[in-house]
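# sequence unknown, structure follows:
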């Protein structure tokens, strides 16, 4: 047997002993990973609003870091519609799931490689909710970009200094503490703070034509 034949024989033996088993092992591991990943997928069968979905086991799941407007407020329906377009009747993977203060599940969710929590903040149809996950910095930056670019609820549609719908109704109904939905205050044009008050309609703040109208809605006159 010539040296060339010996070399070819050695290469064939090497392929049989090492390369082919290695390929088969990689195929097996890939299949196992795919099967495991598929087993962890859960189908979304309903959308409650812009930050909460219903899973196939009928439980509700809220998106971590996401606070979408209530449906009756500015941007609420837009947020719900966007979330529906992203996940409804699709299978999602769930990561970093924890219960909230009421026991409801919260998590980061994906459709394939699409990070849904980030897409909601990227659109501007949801506010950033402070939380601690592996994606905190990314999501905070995404939300800040949406706010800077005046997207979604940060556009003039929901965030207003003047009333674009009725210039004659200029009384500003404002929440004193937006995090806890504290006292409802209304500001007249004569109030010292009037020019600094923004109407954030996604939080339920609103314009009024008369003081009587503001009082009937549960607002009290601001001191300044």
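Right, received. Where do you want to start? Here the structure is a predicted model, which means the values were calculated and not measured.
# for the rest of this, base every contact and every neighbour count on C-alpha atoms.
Noted.
# the closest residue to residue 154 other than its chain neighbours is in what secondary structure piece?
Computed as CA to CA, 6 or more residues apart in numbering, the closest residue to residue 154 that is not its neighbour in sequence is residue 147, at 5.6 Å. Element membership for residue 147, per DSSP states H and E: helix 136-148.
# got the contact list for the helix or strand where residue 20 lies?
Assigned by DSSP H and E, residue 20 belongs to helix 20-39. Applying CA atoms under 8 Å, 6 or more residues apart in numbering, helix 20-39 turns out to have no external contacts.
# mind listing what's buried along it?
For helix 20-39, the buried set under the neighbour-count rule, 16 or more other CA atoms under 10 Å, is empty.
# in addition, the following structure is provided for comparison:
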């Protein structure tokens, strides 16, 4: 299952564990409602998630725990929520150094894995 319109830091990335912890505060052990919109290229369902009448993607963006995944979701409110968190330095935006986007991190990891040089 993928959350439509957002991408969280991977666990091995800076702020990855914190983002997971914050998500678990919102949904851990609770019933959620999922509105599935599609399947992605990897066969995962992609949807909007609600818990206790709260739109989870909105909450995660407003608190600065995730990135808006603009490539796959153009909803302007997502961009606005991210801008709010960024301008107030919340979550992953608290660092002086701009956070690496998860999709760039994954791409770099794949590239590094496939470009290893073997010396004999």
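Received, thanks. Given the structure is predicted, the values throughout are model-derived calculations rather than measurements.
# that older thread, what does the residue nearest to residue 154 of structure 1 align to in structure 2?
Applying TM-score structural alignment, one finds that residue 147 of structure 1 aligns to residue 86 in structure 2.
# same check on residue 137 of structure 1?
Aligning on TM-score structural alignment places residue 137 of structure 1 opposite residue 76 in structure 2.
# ok, that match - how many residues close by?
9 (other CA atoms under 10 Å).
# quick one: contacts for the aligned partner of residue 117 of structure 1 in structure 2?
Alignment note (TM-score structural alignment): residue 117 of structure 1 maps to residue 57 of structure 2. Going by CA under 8 Å, 6+ apart, residue 57 of structure 2 touches 3-6, 48-49.
# which part of structure 2 matches the helix holding residue 20 of structure 1?
By TM-score structural alignment, helix 20-39 of structure 1 lines up with nothing in structure 2.
# list the buried ones in the helix or strand just after that helix?
Counting by DSSP H and E, the element after helix 20-39 of structure 1 in chain order, helix or strand, is strand 42-49. Using 16+ other CA under 10 Å as the test for burial, strand 42-49 of structure 1 gives 42-47, 49.
# closest to residue 84 of structure 1 out of those residues?
Nearest to residue 84 of structure 1 among those, counting by CA to CA, is residue 47 at 6.2 Å.
# just give the closest residue to the closest one, not the sequence neighbours.
residue 53 (4.5 Å).
# state the helix or strand in which that neighbour lies.
Short version, using DSSP H and E: residue 53 of structure 1 is in strand 52-55.
# what's the helix or strand just after that strand packed up against?
With elements assigned by DSSP H and E, the helix or strand that comes after strand 52-55 of structure 1 is strand 60-63. Contact analysis of strand 60-63 of structure 1 by 3 or more CA pairs under 8 Å, 6 or more residues apart in numbering; DSSP states H and E lists strand 52-55, strand 105-111 as its packing neighbours.
# what's next to strand 60-63 of structure 1, contact-wise?
So strand 60-63 of structure 1 is contacted by 51-55, 104-109, 117 (CA under 8 Å, 6+ apart).
# so how far is that strand off the chain centroid?
The chain centroid and the centroid of strand 60-63 of structure 1 are separated by 10 Å, computed with CA atoms, centre = their mean, to the nearest Å.
# the helix or strand just after it corresponds to what range in structure 2?
Using DSSP H and E, the helix or strand that follows strand 60-63 of structure 1 in sequence is strand 66-67. The aligned range for strand 66-67 of structure 1 in structure 2 is 6-7, by TM-score structural alignment.
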